[in-house]
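Engineer: Here is a sequence together with a model predicted from it:
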Amino acid sequence: MSKPKVLQIGPLSERFNRELAEEYEVSALWQQAEPLAFLRERGGQFLYMVSSARFGCSAEQLALLPNLRAICSFGVGYDPYPLQLLRERGIALSTTPDVLNDCVADLAMGLMIDSARRLSAADRFVRSGAWSSTTGFPLARRVSGKRLGIVGLGRIGEALARRAAGFAMPVRYHNRRAVEGSPYQHEPDLQALARWADFLVLTCPGGQATHHLIDAEVLAALGADGFLINVARGSVVDEAALIAALQKGVIAGAGLDVYEHEPQVPLALRELDNLVLLPHVGSASVETRQQMADLVLDNLRCFIASGQLLTPL
């Protein structure tokens, strides 16, 4: 019996690539010398696609896949997919929710602590030899008891709020609509939430609806004692406005795991010392990445067997 044909847009882990190839006849699009020419010739063969929140797929690619029925995506982000086109064509899309909630929430908490207590900066201070030649490292700011504003109280936001309870942090959140049954106070005005918060943490989806949601006005409302933490999508923040706010002391600092044009990070950000920069590693633990890979495979198996996805968008 021939294996089902699967189009894979970009590479994932070696283990995932191997397991996928054991069960399916996989065509690796990134290995093709002329990807679009390959799709023009063979695109009609593929009913199933595997991709990720990093690679997504374009409308141009979809146009060359007339028989595509399902996309199984690695990650929770769906902004790199043309959703309206998928809906019009009836193409199912799955993501990998829940399994990465804890890792991303852990990272957000770590960025809050690092940004306020300046752990990375203190590490650089010691490594440079400055400790022995100065009066000491500057004072930092406390985290416990500070006010936490969460933009996007979904699964990750709720996981972060639970962690904040251990730090005795009051929590409020901003969503388009209040979350029914939530114990946390809903703040419909984003600027009001920023004015109240000591830490404004972004855990919302990307896409047009949240593009540059955090602009110069929100940063000004957060103020000179406030910290911005972004574990959502780079597009949620107006990066130019953030650079200006950090340079001018409009906000105290920031912790970023995501950027507008990854993997390019502006020199202006890299030169600043009042922020922590991470290379989009929110879900990057061995355990979580394996759970995500397993869920992609389970979604693909389920759809091929039943026409249904386990975790449809």
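Structural biologist: Received, thanks. Quick caveat: nothing in here was measured; it's all calculated off a predicted structure. Numbering: from 1, shown residues only.

Engineer: Could you use CA atoms for every contact and neighbour count after this?
Structural biologist: OK.

Engineer: ok, and the closest non-adjacent residue to Cys57?
Structural biologist: Tyr81 (5.6 Å; CA to CA, 6 or more residues apart in numbering).

Engineer: ok, now which ones touch Glu180?
Structural biologist: Applying CA atoms under 8 Å, 6 or more residues apart in numbering to Glu180 gives no contacts.

Engineer: Look up how far Ala197 lies from the nearest residue to Leu275 once chain neighbours are set aside.
Structural biologist: Leaving out its chain neighbours, the residue that sits closest to Leu275 by CA to CA, 6+ apart is Ala254, at 4.6 Å. Going from Ala254 to Ala197 by CA to CA, to the nearest Å gives 13 Å.

Engineer: The residue nearest to Cys57 reaches Phe55, doesn't it?
Structural biologist: No. Using CA atoms under 8 Å, Tyr81 makes no contact with Phe55, being 9.0 Å away.

Engineer: More neighbours: which of those two?
Structural biologist: Tyr81 (22 against 16; other CA atoms under 10 Å).

Engineer: count of residues packed around Ala21?
Structural biologist: Neighbour tally, Ala21, other CA under 10 Å: 15.

Engineer: Checking my notes, it in a strand, right?
Structural biologist: No. With DSSP: H, G, I helix; E, B strand; the rest coil as the criterion, Ala21 is helix rather than part of a strand.

Engineer: Going along the chain, name the strands of the chain.
Structural biologist: 5-8, 25-28, 48-52, 70-74, 92-94, 148-151, 171-174, 185-186, 199-202, 227-230, 253-256, 275-277 (DSSP state E).

Engineer: okay, now the one to match up with it:
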Amino acid sequence: MKLVVDENMPYVRELFADFGDIVAVNGRHLSAEQVRDADVLLVRSVTQVNQALLAQNTQLKFVGSATIGTDHIDQDYLASRNIPFASAPGCNATSVGEYVFNALLELAEKYGAELRHKTVGIVGAGNTGSAVARCLNAWGVKVMLCDPPLQRNGDSREFCSLDMLIEQADALTFHVPITHDGADATFHLLDAEKVSRLKADMWLINVSRGEVIDNHALLARQQSQPLPVVLDVWEGEPTPLAALVPLVDIATPHIAGYSLEGKALGTFMLYQRLCELLGRSVDKSLTDLLPTAWYQQLSLSEMPEQTALLRLCRFVYDLRDDDRQFRKIHQIPDGFDNMRKNHRHRREFSALALVNTDGSEVDCLTKLGFAGVVR
């Protein structure tokens, strides 16, 4: 069996070596010829899996995408050929949630604000949006949710319209798939008209898909009445609008979900699914693959305030490092993809244990995701 896999997927060889020969490829530039004789195809969001890619292949048994989103997969075409498909819903939700929480803390530090005094509007309340809400709720931040499909399907949470979020929230963060048709289409969900209505002090974050926000409209807004903005995704990836990059507060190359835990879980979920399809037992463990958590056990004598919490979050993952590097390379040919490919595997909050030496309350930090130990 031949497995063609994206070279940026961790632990592929550890998990799939027993299935056959593994051929690692550049997912952005994968060709029909490269997958002509593949039995298994494992991709990430940069690969468009469609009829053109699979035109020369007559033996494909499984397609897996180690991602939450599936807009890059022509699932109707796969179904027409009876090719099983699996994605990895929720695999990097924690990673994205912590990225957004870190970004909000960085904006609060930069603009001299108290995050706890803000109301954050979350557009898209699925796995990643819910992860953001959990972090914010743990820190006592008010959230408002907007997700018309979930609202119609009977989700018991309270929802608001996007217009209401624009009017009432202090920050907007986007967590939706990219869709082009229907009442819930998300292409340019934040279009020029809505961008123009954003309050002057609105904080704007996009970690979903670049096309969800009209980047040219955002550029015009930043040139005339700038907002605090964090962008991890861009229209035209891997070639973002160059003039927009210097005008945002934090800029990164689609790596919000790139924690080691998140990427490993995505690969592991595909391993589980392929085992199921082939009737093989799952004899490997995700826990055994991941490095040992950082149990240096940092000691806390009291609950941290916002500045101390930011320092703690930076200890686990300093978002400013990726921002600085991206600003240097975003106009270099292949710089966007090379930074993603060579991105150092960051850890999640759970990799760090906090020792509370005086026995006082640490519930807030454990709810944020830190491993907590009281002594």
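Structural biologist: Everything's here; your move. This is a predicted model, so every value here is computed, not measured.

Engineer: Report the TM-score for the pair.
Structural biologist: Comparison of the two superposed chains (TM-score structural alignment, normalised by the length of structure 1) gives a TM-score of 0.78, and 273 aligned residues with a CA RMSD of 2.6 Å.

Engineer: Val276 is in contact with the residue nearest to Leu275 of structure 1, correct?
Structural biologist: Yes. In this structure Ala254 of structure 1 lies within contact range of Val276 using CA under 8 Å: 6.4 Å.

Engineer: which residues do those two both contact?
Structural biologist: Ser115.

Engineer: how about Met169 of structure 1, what's its partner in structure 2?
Structural biologist: Mapped onto structure 2 by TM-score structural alignment, Met169 of structure 1 lines up with Val141.

Engineer: residues touching the nearest residue to that match once chain neighbours are set aside, list them.
Structural biologist: With CA to CA, 6+ apart as the criterion, Val141 of structure 2 has its nearest non-adjacent residue at 4.7 Å, and that residue is Arg116. Residues near Arg116 of structure 2 by CA under 8 Å, 6+ apart: Trp139, Gly140, Val141, Lys142.

Engineer: Tell me the spacing between the last one and Val229 of structure 2.
Structural biologist: The span separating Lys142 of structure 2 from Val229 of structure 2 equals 20 Å under the rule CA to CA.

Engineer: same question, the first one
Structural biologist: Noted for Trp139 of structure 2: a distance of 21 Å to Val229 of structure 2, by CA to CA.

Engineer: more neighbours, these two?
Structural biologist: When Trp139 of structure 2 and Val229 are compared for neighbours, Val229 comes out ahead with 22 against 17, by other CA under 10 Å.

Engineer: what about the aligned residue in structure 1 for that one, distance to Gly282 of structure 1?
Structural biologist: Using TM-score structural alignment, the equivalent of Val229 of structure 2 in structure 1 is Ala254. Going from Ala254 of structure 1 to Gly282 of structure 1 by CA to CA gives 16 Å.

Engineer: thinking again about what came up before, now do the contacts for the residue nearest to Leu275 of structure 1.
Structural biologist: Ala254 of structure 1 neighbours (CA under 8 Å, 6+ apart): Ser115, Phe227, Leu228, Ile229, Leu246, Asn274, Leu275, Val276.

Engineer: Give the aligned equivalent of the second one in structure 2.
Structural biologist: The one in question is Phe227 of structure 1. Match for Phe227 of structure 1 (TM-score structural alignment): Trp203.

Engineer: So its match versus Leu270 of structure 2, what's the distance?
Structural biologist: Distance from Trp203 of structure 2 to Leu270 of structure 2, by CA to CA: 36 Å.

Engineer: would you list every one of the helices in the stretch 1-150 of structure 2?
Structural biologist: 12-16, 51-54, 75-80, 93-110, 127-138, 148-152 (DSSP state H, counting those that start in this stretch).

Engineer: got JSON lines for these, with mean neighbour count and distance to Glu237 of structure 2 too?
Structural biologist: As requested, the helices of the stretch 1-150 of structure 2 are exported to JSON lines (neighbours: other CA atoms under 10 Å; distance: least, CA to CA, whole Å):
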{"stretch": "helix 12-16", "mean neighbour count": "17", "distance to Glu237 of structure 2": "25"}
{"stretch": "helix 51-54", "mean neighbour count": "15", "distance to Glu237 of structure 2": "20"}
{"stretch": "helix 75-80", "mean neighbour count": "13", "distance to Glu237 of structure 2": "22"}
{"stretch": "helix 93-110", "mean neighbour count": "23", "distance to Glu237 of structure 2": "19"}
{"stretch": "helix 127-138", "mean neighbour count": "22", "distance to Glu237 of structure 2": "21"}
{"stretch": "helix 148-152", "mean neighbour count": "14", "distance to Glu237 of structure 2": "27"}
